[in-house]
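Trainee: Dropping a prediction and its sequence here:
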Amino acid sequence: MVGVPHSSGCATCVKRRIKCDERFPGCAKCEKYGKPCPGYDRGFKFIAGKPYRTPRQKSKTDTGSSSEERSKTGSPTTSDISQVGPQAVVLKEQPWSLTYGDVNVMQSLETLIDQFSQPGPSSQKHLVSQWFGFLPSVYGHSQTLDASIKSFAAHHFGKVFQNDQMIAYARAAYGEALYRLRKALKNPSECFSSHVFYSVVLLCLYELFTDTEDPESWMKHAKGLGQLVKIRGPERYRNDLDITLLKVSRGLIVMHSMFSGEPCFLATEEWHQMMRQQRVPGISPDFHNSVEQFFAYFTYAPSLVHKFYHLKHIDISTPEALPIISATLEQALDLQSKLAPWYEQFSRIAPPPLDTLASTDDPLYPIILTYSDMNHASIYCGYYAYMVIIHEILKTFGYPGPQAAMVIYYRDQICRSVEYSSVGVLGPYRLGFPLRIAIEVADSATRLWILARLEQFSKVYAASEPKNYEPIMP
């Protein structure tokens, strides 16, 4: 195929026609040559040329058979490919399961999975990175999911290589994914499938990584995701894929509920029990049980915040405000009493963080927190955020105790976790909720510090745009 490299070496060695040693991250030959090594990625190759044309078919019988086979597998037809346009994306080799040449997804997915799993060994993968591992096995079975995968993968590599053509292709694939998703959701035989569920999760994540114009965009997808999870019902989550997708989705569902004012349907014993019963592979029983217990408490956070936020719009000195204040205080104290023994148990399973010198001369947080595991860090930061909410409520309504000092302590615990937790492609995603809460109670110096980090994150993770972090709590 014209324009497709056959060597697995770096581009410089290929151009120089010498054997590349393929050392990672850059080869020794380039180092000796005195030029930076461009790396080995062959995920996407954009070429200018004529649109793809359907090959001449031998017979009507063969055509019918081929069309029927593609219909069964859900793979795109040649008419779908012809819509890609002049900027085509070509395959280095055709994977066994694919019969079309629009994008080298299968080869790129392994790189994508590896990058989203960093940092740490495979045994310490964050839950979100785990579900990326399903991508190769589900690709090629659903046109809706295929388009969603292509849009997300192309955008990621477009950002990595600063390639505007890839990013433009990602937008086109995203449009196709939305079109196919709407059709799939209207089809009774497809709407509750794992592939459609996967597409909705992936497109929501695409919005979080890409949309810099509309800060509410991810909320719209998160709302649709929640509606789909709710309509599917607890009984549909029985295989590893669906269980992992649900546990990835629930954080977005809770955040949407918290910031939209809508009730969180996951805050029921039926959903809690189902999720306790379904353990994601690779997670120890003790860690699983502790995380599920915390998440059950976490689903009650939206209702607590809603009561607190409602008081912002009324005169708290009036008689009608007293029952709301009483109910808010009662719920906050109840959750505080439940989280205390949970924390003691969890800290025995997952070692608490250690104080370490920051890698930079940070005047505000020269001592940072480091954790034994990225999963542990995510749960600890979620706990800190929850405690900020609880103590802020207790402080606001004058409950006895050092509430103001505790708000500052847990806020600073979140900020001191940023250097460790922000590593890797998913770092900003992991910190989205904790930093959203921390900035609500930040003084001017801390707020500027957080906004500076968010500005850095937003170069890769669009949802971290500082404009998305306007205060919402009283």
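Mentor: Thanks, I have it.
Trainee: CA only for contacts and neighbour counts going forward, please
Mentor: Will do.
Trainee: Look through the chain and report the residue furthest from the middle.
Mentor: In terms of distance from the mean C-alpha position of the chain, Ser59 ranks first, at 46.6 Å (C-alpha atoms, centre = their mean).
Trainee: ok, that residue to Pro353 distance?
Mentor: 68 Å (C-alpha to C-alpha, to the nearest Å).
Trainee: And Gln278, by the same measure?
Mentor: The spacing between Gln278 and Pro353, counted by C-alpha to C-alpha, is 28 Å.
Trainee: Same check on Asp102?
Mentor: To Pro353, Asp102 is 47 Å away according to C-alpha to C-alpha.
Trainee: what number of residues lie near Leu246?
Mentor: As a burial measure, Leu246 scores 21 neighbours (other C-alpha atoms under 10 Å).
Trainee: That one - that's part of a strand, no?
Mentor: No. Using DSSP: H, G, I helix; E, B strand; the rest coil, the secondary structure at Leu246 is helix, not a strand.
Trainee: and it, what does it touch?
Mentor: Neighbour list for Leu246: 229, 237 [criterion: C-alpha atoms under 8 Å, 6 or more residues apart in numbering].
Trainee: What distance do you get for it to Asp412?
Mentor: To Asp412, Leu246 is 31 Å away according to C-alpha to C-alpha.
Trainee: cool, Ser249 as well?
Mentor: Counting by C-alpha to C-alpha, the separation of Ser249 from Asp412 is 27 Å.
Trainee: go on, Thr77?
Mentor: 54 Å.
Trainee: Which helix runs longest in the chain?
Mentor: With residue count as the measure and DSSP state H as the assignment, the chain has helix 321-349 as its longest helix.
Trainee: roughly how far is the helix or strand that comes right after it from the heart of the chain?
Mentor: Sequence order places strand 354-357 as the next helix or strand after helix 321-349, per DSSP states H and E. For strand 354-357, the gap between its own C-alpha mean and the chain's C-alpha mean amounts to 27 Å (C-alpha atoms, centre = their mean, to the nearest Å).
Trainee: Got another one to weigh against that:
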Amino acid sequence: MVGVPRSKGCGLCVQRRVKCDQNRPACANCIKYGAECPGYEKGHKFVAVKHAIRSRGQKQRRAYETQLDLSSALTEDTMLQPDEDVSNPRVSTWLATRDATTHAPQSTPGVPGSLCKPALPFVYNMMCELFGIHSRSEVVYSAPWFTSLLNYLGRAPALDTAMCAFMLQLVGSSKRDEGEISRGRDLYGQALRSLQMALNHPVAWKSTETLAATMLCCHFELFAGTLDPVSWMTHAAGVSKLIQHRGRRCFSSPIEKDLLRGFRPIISLQCIFAGEDCFLDQPKWQKLSSSLSLVAVGDGKEYDGVAEPFGALDSSWSRCHDGYFVLLAKVPPVTRVAYEFREDKKNGIAPDPSRVNQLAQQAGRLHSDYRTWYDGAVSGGAILPPIEVPSQDPNSPFDTVLKFSNPWIGSFFTCYWATLIILQEALNECQVGQEQRPYDESNQELVRDILRSLEHVGHGIMGPYRIAYPLRVAYEFVDLPLQMWVESALERYSQQWAALSPETFPRLHGKSGPQLFSDAGSDGTRL
């Protein structure tokens, strides 16, 4: 009979075009991904046609231009608002996603909205628009898994909605389009609900899609700061717990290794700012972390048969890349103990000499390891030292600034300098008496180099990401005029990257002098 669907699979498997095992009451695919199986009854497909007289020679309009599937039919409460332009392809795609997500059809209750209409076309269009505003290397270099997630859309509602929300946030903030930013936040709320269901599912919590969704939600918070500028730290801590529960053996595929490699900096920095030990410093994780970049080297790599270029990462840099982050995971304990010593001294309490000696050895050894890493990276040609060029910023307090071969290479220089400042300040705290601070002059030179790098390293959509950590460290070691200049830069950065809001910096809380990541707010979150 004409028009009768031939597939015997459930409604969701038919839409996703995957094989259904036809188990009852729910198929295995729906159970695996935490979706409620819509069942096996076939709904009718209606074709809406408008009565009109065709002129002679006009071809019949193709069926797909007029047919309306029940899953995306508009009801009275989902009609277009007056300010929405349906002629815009991206808006129409967004509307399809929104309607499918917020108004699931009654005939298929509980179907995740992001799977009722494919998310891939919407995300792909948004990604093309983003790469039209910013260069691809600017966006993808720090997250080589970014475009590879296109191959995983349509498998889990949490990933679909998280990816759509993140793309809307990136494009919306780049264009300063409040409408897209608002839509991104709406989808972000749905992503969190879907993610909670996936994390509570006995199988889906361990999937690659769930891992990617948690990381995307953390990235969203870095850019948007939905609750406050430090809400990303809560998400980063959650991602760390998920990674540990999955175990290192679950990071065997290229995409999972790239997910961990791209998120590794955020894990370490969250631990540094929160004063917590980093699990990546454990021997079993160190072995994995020390080889993550090696899998990204080559002419290209494949995810599900789709080639993905590795970008600017080459073999000489990959070895240094992993070495830096292996060492960075060792920094949080040094920061925490040094901060405790400083607070004890402020309260007139002398630190335990044995702990002071232990910190001096730990910080000194790590300081030496970082120096060795830097010498090897420069001598091996993996990174090129910066050159001095005249400043192009009329508001810059510096006549000359530092320019790097690549802003991402510049990010590693500035992060390396910031880490040296932390270690040297810890060594200063181990000295007896305030007059014995052998690293003060060196720290001032490093701080100056960091600030002179802002002009080149801090531009672009990912500029705040590159400069956030070193700028937060340098801020505590500069005088008031430079602090005011930094705060003016923070106002610009925070428009795109909420995590760099001036609220997270100590002077606005009535504090003066080096704080070494003191409390950022009344809730006790350290930053």
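Mentor: Alright, I've got the coordinates. Note that the structure is predicted; figures quoted are calculated from it, not measured.
Trainee: TM-score for these two?
Mentor: Here the TM-score for the pair of chains, by TM-score structural alignment, normalised by the length of the first structure, is 0.78; 412 aligned residues with a C-alpha RMSD of 3.2 Å.
Trainee: can you tell me which residue is nearest the centre of the first structure?
Mentor: Central residue check for the first structure by C-alpha atoms, centre = their mean: the C-alpha nearest the mean position is that of Leu205, 5.0 Å away.
Trainee: matching residues in the second structure for the strand or helix carrying it?
Mentor: Of the helices and strands defined by DSSP H and E, Leu205 of the first structure is found in helix 194-210. Using TM-score structural alignment, helix 194-210 of the first structure lines up with residues 208-224 of the second structure.
Trainee: Contacts for the matching stretch, please.
Mentor: Under the contact criterion C-alpha under 8 Å, 6+ apart, stretch 208-224 of the second structure has outside partners 152, 155-156, 158-159, 162-163, 165-166, 169-170, 188, 191-192, 195, 198-199, 204-205, 229-232, 235-236, 239, 242-243, 256, 259, 263, 496-499.
Trainee: Stretch 486-503 of the second structure too?
Mentor: The contact list for stretch 486-503 of the second structure (C-alpha under 8 Å, 6+ apart) reads 173-174, 221-225, 229-230, 232, 461, 464-465, 468, 475, 508, 520.
Trainee: Tell me the helix or strand right after whichever helix or strand Ser137 of the second structure is part of.
Mentor: Ser137 of the second structure belongs to helix 136-140 when assigned by DSSP H and E. Past helix 136-140 of the second structure, further along toward the C-terminus, the next helix or strand under DSSP H and E is helix 157-175.
Trainee: re earlier: please give the centre-to-centre distance between the helix holding Leu205 of the first structure and its chain.
Mentor: Its chain's average C-alpha position is 9 Å from that of helix 194-210 of the first structure, according to C-alpha atoms, centre = their mean.
Trainee: Next: stretch 216-235 of the second structure.
Mentor: That offset, for stretch 216-235 of the second structure, works out to 9 Å (C-alpha atoms, centre = their mean).
Trainee: what's the answer for stretch 125-138 of the first structure, then?
Mentor: Counting by C-alpha atoms, centre = their mean, stretch 125-138 of the first structure comes out at 11 Å from the chain centroid.
Trainee: tell me how far the ends of that stretch are from each other?
Mentor: 20 Å.
Trainee: Matching Phe146 of the second structure against the first structure, which residue comes up?
Mentor: Counting by TM-score structural alignment, Phe146 of the second structure corresponds to Phe132 in the first structure.
Trainee: From what I see, its match and Gln115 are in contact.
Mentor: No. At 10.2 Å, Phe132 of the first structure and Gln115 do not qualify as touching, with contact defined as C-alpha atoms under 8 Å.
Trainee: all helices for the stretch 251-400 of the first structure, in order.
Mentor: Secondary structure of the stretch 251-400 of the first structure (DSSP state H, counting those that start in this stretch): helices at 269-277, 285-298, 301-310, 321-349, 374-396.
Trainee: quick one, which of these is nearest to Leu109 of the first structure?
Mentor: helix 374-396 (22.4 Å; C-alpha to C-alpha).
Trainee: which part of the second structure lines up with the very next helix or strand once past that closest one?
Mentor: Proceeding N to C from helix 374-396 of the first structure, the next assigned helix or strand is helix 403-416, under DSSP H and E. Matched against the second structure by TM-score structural alignment, helix 403-416 of the first structure falls on residues 439-452.
Trainee: List the buried residues of the matching stretch.
Mentor: Neighbour-count burial for stretch 439-452 of the second structure, counted by 16 or more other C-alpha atoms under 10 Å, picks out 443, 446-452.
Trainee: Identify all contacting residues around it.
Mentor: By C-alpha under 8 Å, 6+ apart, the surrounding residues in contact with stretch 439-452 of the second structure are 398, 400-402, 414, 417-418, 420-421, 424-425, 427-428, 470-471, 474, 477-478.
Trainee: List buried residues within those residues.
Mentor: 401-402, 414, 417-418, 420-421, 424-425, 427-428, 470-471, 474, 477-478.
Trainee: was I right about Glu129 of the second structure contacting Val171?
Mentor: Yes. Here Glu129 of the second structure lies in contact with Val171, judged by C-alpha under 8 Å, at a distance of 7.4 Å.
Trainee: Cheers, nothing more for now.
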